[in-house]
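Undergrad: A structural model of the following input is requested.
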Amino acid sequence: MSIDVWPETAPTQILLLTLAFLMSAAIGIERDIRQKSAGARTHILVGMGSALFTLVSAYGFSHLIGGDVVLDPSRIAAQIVSGIGFIGAGVIFVRQNVVSGLTTAASIWVTAAVGMACGAGMPVIAGLTVVFYLLSVTLVTNLVRRLPRHDRSEHYIVRYTDGRGILREILGAASQLGYETRLVRTRRLAVSDGFAVDATMTFTRTQRVGREQLFEALHELEGVLEIRTVTEEND
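TA: Got it, this is the predicted structure:
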């Protein structure tokens, strides 16, 4: 059996693999900017791997076709779809009913689809998918956050200076505004002038007090460095 090192389709294959690299990198860089567990490297590898599997399925066995040999290129694509779920599941965490990593897992799944589309010779559809992905995690996300909510709970990550009793003051301020507070988890990290704590907290309203008043009250506490919503941190 002779091996054709440089087949006629090689330039097309190289172009499609390169496009898969670039499009996967666009999704991964967005995740890196948001400091998620799976960043540019992971997404690039997922996208290129999916593209390469698809290219092998489409071009790698062409010399075997003929006679009684029948190939089904869609079989490899189907295995990619099921196999990528293991990677996506690895970035999803559940802690005390707070789910994190769902958007990152979905972005890995979309990246695999983008790589497959590139490998199958559909770069325009793949590029459009990347555009829609970026719109969904920017414009659509900002729009959804502005919609009125009926949930009486507010979910924040409060960053405060460690070792000064700030957590006690946070709980006291929330209690004065009529909020019941539940501490989900804490994470200690180094900052420029010492150490800080990221505390994921749930504030449940027991009175008619708006979230703006809670947000302002927490910001006014000396030692509170930053407040983020859980959706901004845990997607």
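
Undergrad: Only C-alpha atoms from now on, for both contacts and neighbour counts.
TA: Fine.

Undergrad: The closest residue in space to Thr200 that isn't next to it in sequence: helix or strand, and which one exactly?
TA: Nearest residue to Thr200 in three dimensions, chain neighbours excluded: Ile157, at 4.4 Å (Cα to Cα, 6 or more residues apart in numbering). Element membership of Ile157, judged by DSSP states H and E, is strand 153-161.

Undergrad: other SSEs contacting the helix or strand just after that strand?
TA: Where DSSP H and E defines the elements, the next helix or strand beyond strand 153-161 is helix 166-176. Applying 3 or more Cα pairs under 8 Å, 6 or more residues apart in numbering; DSSP states H and E, we find helix 166-176 packed against strand 179-191, helix 211-219.

Undergrad: Now the last one: buried residues?
TA: Which is helix 211-219. For helix 211-219, the neighbour count (16 or more other Cα atoms under 10 Å) marks Leu214, Leu218, His219 as buried.

Undergrad: now the angle between strand 153-161 and that helix, please.
TA: 20 degrees (axes from the mean of the first three to the mean of the last three Cα atoms, to 10 degrees).

Undergrad: what does the longest one give?
TA: Between strand 179-191 and strand 153-161, the angle comes out at 40 degrees (the same axes, to 10 degrees).

Undergrad: let's see this one next to it:
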Amino acid sequence: MQIAVITGGSSGIGQATAFELAKRGTGVILTYHGSPDRGLETADRIEKDGGTAIALPLDVSNQRALSGFRKAISAALQDRWGRDTFDFLVNNAGVGQPPVPFEETTEQLFDQMIGVHLKGPYFLTQTLLPLIADGGSVVFTTSSAGLLTSRPSNGYSVYGSVKGAQVVLTRYLAKELSTRGIRVNAVAPGVTRTRLGGDAFAQHPELIPPIADNTALGRIGESEDVAVAITYLLSPEARWITAQTLEASGGYDL
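TA: Below you'll find the predicted structure:
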């Protein structure tokens, strides 16, 4: 059985990816941070549906927690699957931000975005690299906001910058990890209904129609739309794909 580690797997895109991979027979180790209940409920649902899953706590921005997390991963692999390695790492954990003009951007916000979206996944991947099996795969959940083809939106200079950095990191890691046959790719969602931003679309449904009108396929994205893209990049069908960023936006802002 192949095994995936998914950060931020208790809700949104990470949760949908956990369900999709489990449905295809992959064992899942998912992480949660803000909501232990949702993390444990996600793992429990996978188990009830016939899959195997474990939920572990992790704050990706806390560098001091990484060595302990690696030990927890090693213990889980041995205890549950009798393995020393896992096959897939999905760097998905993230945090949203309200629009903040460049002039009003604080160092605190800047450091938070860097810690969660760049420094965290960078050093988490480094920490877990000895546990990733040769021939494995890494996927980053970035954002269409970080693509050079996207139209910048006011107030997101930090978020767009760190997501763009993930795109660049994807290419560099793909080069360095290729000696072990490990593929590294990214998925760039467009506007997607998740719990980020204070569950904004549930709180403000009036935001949906104008976004849908500006999307070629006529709706906003759902977590499941992105999950199947991530799952594809992890699959054998994508065996000749590395160093790529796949935009999954339904044609937003075409």
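
Undergrad: TM-score for the pair, please.
TA: Comparison of the two superposed chains (TM-score structural alignment, normalised by the length of the first structure) gives a TM-score of 0.23, and 95 aligned residues with a Cα RMSD of 6.1 Å.

Undergrad: first vs last residue of stretch 168-187 of the first structure, how far apart are they?
TA: One end of stretch 168-187 of the first structure to the other measures 16 Å (Cα to Cα, to the nearest Å).

Undergrad: mind listing the strands for the second structure?
TA: Listed in chain order, the strands of the second structure (DSSP state E) span 3-6, 27-32, 53-57, 86-91, 132-141, 183-189, 192-193, 221-222, 245-248.

Undergrad: Determine the set of other helices and strands touching the longest one.
TA: Using 3+ Cα pairs under 8 Å, 6+ apart as the contact criterion, the secondary-structure elements in contact with strand 132-141 of the second structure are strand 86-91, strand 183-189, helix 223-234.

Undergrad: what's the spacing between Thr31 of the second structure and Leu173 of the second structure?
TA: Thr31 of the second structure is 22 Å from Leu173 of the second structure, by Cα to Cα.

Undergrad: hmm, I was thinking of Ser137 of the second structure
TA: 11 Å.

Undergrad: Identify the contacts common to those two.
TA: Taking Cα atoms under 8 Å, 6 or more residues apart in numbering as the contact criterion, the common neighbours of Ser137 of the second structure and Leu173 are Val184.

Undergrad: Compare the two and say which one has the larger neighbour count.
TA: Neighbour tally, Ser137 of the second structure and Leu173, criterion other Cα atoms under 10 Å: the higher count belongs to Ser137, 25 against 19.

Undergrad: for Met48 of the first structure, what are its contacts?
TA: Per Cα under 8 Å, 6+ apart, neighbours of Met48 of the first structure: Leu17, Ala20, Phe21, Ser24, Gly115.

Undergrad: Following the chain onward from the top helix by length along the first structure, which element is next?
TA: Scanning the first structure for the longest helix, with DSSP state H as the assignment, gives helix 10-33. Later in the chain than helix 10-33 of the first structure, the nearest helix or strand by DSSP H and E is helix 40-55.

Undergrad: Check which residues of the next helix or strand after that next one are buried.
TA: Next along the chain after helix 40-55 of the first structure, taking DSSP H and E as the criterion, comes helix 74-89. Residues Ile76, Ala77, Ile80, Ile84, Gly88 are the ones in helix 74-89 of the first structure that count as buried (16+ other Cα under 10 Å).

Undergrad: Touching, the last one and Ala106? I think so.
TA: Read it as Gly88 of the first structure. Yes: if you go by Cα atoms under 8 Å, Gly88 of the first structure and Ala106 touch, sitting 7.1 Å apart.

Undergrad: hang on, the earlier thing: of the contacts of Met48 of the first structure, just say which sits nearest to Ala174 of the first structure.
TA: For the contacts of Met48 of the first structure, the minimum distance to Ala174 of the first structure (Cα to Cα) is 42.7 Å, reached by Ser24.

Undergrad: Any figure for the gap between the closest residue to Tyr159 of the second structure other than its chain neighbours and Thr192 of the second structure?
TA: Among residues not flanking Tyr159 of the second structure along the chain, Met113 sits closest, at 6.5 Å (Cα to Cα, 6+ apart). Using Cα to Cα, one gets 19 Å for the distance from Met113 of the second structure to Thr192 of the second structure.
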